[in-house]
Each structure stands twice: as structure tokens, then as C-alpha cells.
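Participant: sequence plus predicted model, see below.
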Amino acid sequence: MPLYEHVFIARQDLSNAQAEGLIEHFGTVLGDNGGKLVDSEYWGVKTMAYKINKNRKGHYAFLKTDAPATAVQEMERLMRLHDDVMRVMTIKVDAHEEGPSVQMQKKDDRGDRRERR
């Protein structure tokens, strides 16, 4: 099955538990349609570059999935219909990277960046 990575932004007035509940909800949607949630990360509340629906901040979540295209389409459709989800981005990847994403890594662990002057 194809591998996908999804990032979605939920409204800022949700609690952390509700935002993490959205991750579980969309994981079960994938499971019901023949897919599998490989890994998920809750990135927390972050400030956005511009306002979306009069919100300056949002709950960010990252999902790694192994699912057929029909399951991903159904999950995206339900995300777009959900009132708490403001934005969704899905990318098809060749392979999932091991370990935490760049957002979850400490700055000291990111050794591949050059020095600033």
C-alpha cells in the first residue's frame, strides 16, 4: 500500500485532549477503510504565519499512514467536513523516516544545519 504523511491544524480553543482525540478519530477512519496509522505526533499549539478563520494559533498534528488511496480520500473528506479542523495537507512519500519528525527533535539533535553568521 502507498505511504502518506498528513499534517492538520485544529482550532486553538480545543483542549489538548480533544486535539489528540482527533488523531485517534481519524486513525480509526483509516482502519475502517483498510488502512493503518503507522505513527502519529501531536506537535502542540503553534502560532501561524497568518490568520485562518480568525484564529492566530492552532493545534498541529502529524500522521504517518499506510493506506490505500480510497481510505486517504475518505479521511481527507471527513477532515474537511469537521468543524474543528482548519487545514489539511497530505503528501505521498516513498518511505517513512525513522524516529521523530523535525518538529519534535531538539535543536541540538539537528546537526545537519550550518552555522548562522
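Facilitator: It's in. Keep in mind it's a predicted model, so treat the numbers as computed, not measured. Numbering: from 1, shown residues only.

Participant: make it CA atoms for all contacts and neighbour counts henceforth
Facilitator: Will do.

Participant: now the lengthiest strand in the chain: how far from the chain's centre is it?
Facilitator: In terms of residue count, the longest strand belonging to the chain (DSSP state E) is strand 36-52. Relative to its chain's centre, strand 36-52 lies at 5 Å (Cα atoms, centre = their mean, to the nearest Å).

Participant: presented hereafter is structure B, for comparison with structure A:
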Amino acid sequence: MREYEAMIIAKADLPEAELSKMVSKWETIIGTDGGQVIKKESWGVRRLAYPINKQNRGNYFVYDVATNQVNVHELERVLKLEENVLRSMVIKLADQVNVEDRRLELQKQAEAAAQRAAEAAREKAESESLGARRGRDDE
């Protein structure tokens, strides 16, 4: 199996039921013949850099998947025909992928990012409290 990353931008004003139906359809296509979703991110509704089909906002989805080339072609075909999808792009990341190893790697990256964010927040809080003490010392 090959590893792919897919970014899909759907219309922002879609009802939740219709959106979940579309997402389920995409995941079914990916999962055909043993394909697997390694990681799925929903970035939510964001402002587009430029209007697409008179839409200024889009609902972003990012998938990291392990599947075969046939499933990717079918997914791309379905995304092009779907009127509620504004833009999509699928790129190949690797020719061979071990799904469990990749999931562990992504989990470690997420934990490291969370740790860095916590350290940055702690440093910011310390610098703010130090600045507040200096302000009182000046009085």
C-alpha cells in the first residue's frame, strides 16, 4: 500500500448531516480493498485566500491514508463530481507504508508538539508574572 495525503475543501454552509454523509462516502472509498485512514483532521471552517464559486469560506479536511492507486483515482473522480467540494488535492507521500509504524510516528509528533506548546505557555506565564513583579517594584 502507498501513503497519500488528501486535502479537501467543502462548502462551509453545508448542513451537518450532509457533511457527515460526504465524509463517510470518502472514507468508504479509501477503505476499499484494505485501505486505511491513518490520520484524519478536520480544520473546520476557514476563510479562503480567494473566492471559489462565489464562496469565501470553506470547511477543510486533511486525510493521511494508506490505500492503493485505484482507490485514489476513484476518490479524485468522486471529489471532482461532487458539487459541494470546492477544491481537493491528493499527493503521494510514500510508495510503501507500515500503517502501525506511521500511526506511532504521528502520535509521537503530536505529543512533542503538545509538550512544546505547554512549555511555551509556561514560559509566557513566567515572563508575565516576572513583569508584573517588576512593575510593583518600580512603585
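Facilitator: All right, it came through fine. Predicted model only: the values in this text are computed from it and were never measured.

Participant: any idea what the TM-score is?
Facilitator: For these two chains in superposition, a TM-score of 0.77 is obtained (TM-score structural alignment, normalised by the length of the first structure); 108 aligned residues with a Cα RMSD of 2.7 Å.

Participant: from the contact counts, what lies against the longest helix along the second structure?
Facilitator: The longest helix of the second structure (DSSP state H) is helix 99-137. Helices and strands touching helix 99-137 of the second structure, as assessed by 3 or more Cα pairs under 8 Å, 6 or more residues apart in numbering; DSSP states H and E, comprise strand 36-52.

Participant: may I see the buried residues of the strand it packs on?
Facilitator: Buried residues in strand 36-52 of the second structure, counted by 16 or more other Cα atoms under 10 Å: 36-38, 45.

Participant: mean shift of the helix or strand just after it relative to the first structure?
Facilitator: Per DSSP states H and E, strand 36-52 of the second structure leads on to strand 55-67 as the next helix or strand towards the C-terminus. Strand 55-67 of the second structure differs from its equivalent in the first structure by a mean of 0.5 Å after superposition (mean Cα distance after the TM-score superposition for the first structure).

Participant: how far away from the center of its chain is strand 55-67 of the second structure?
Facilitator: Offset of strand 55-67 of the second structure from its chain centre (Cα atoms, centre = their mean): 6 Å.

Participant: against which helices or strands is it packed?
Facilitator: strand 2-11, helix 16-31, strand 36-52.

Participant: turn those into a markdown table, including distance to residue 71 of the second structure.
Facilitator: As requested, those are exported to a markdown table (distance: least, Cα to Cα, whole Å):
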| stretch | distance to residue 71 of the second structure |
| --- | --- |
| strand 2-11 | 11 |
| helix 16-31 | 6 |
| strand 36-52 | 11 |
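
Participant: can you say which of those is nearest to residue 86 of the second structure?
Facilitator: Among those, strand 2-11 comes nearest to residue 86 of the second structure, with 5.4 Å by Cα to Cα.

Participant: report the buried residues of the longest helix of the second structure.
Facilitator: 99, 102.

Participant: got a list of what the alignment partner in the first structure of residue 89 of the second structure touches?
Facilitator: The equivalent of residue 89 of the second structure in the first structure is residue 89 (alignment by TM-score structural alignment). Neighbour list for residue 89 of the first structure: 6-8 [criterion: Cα atoms under 8 Å, 6 or more residues apart in numbering].
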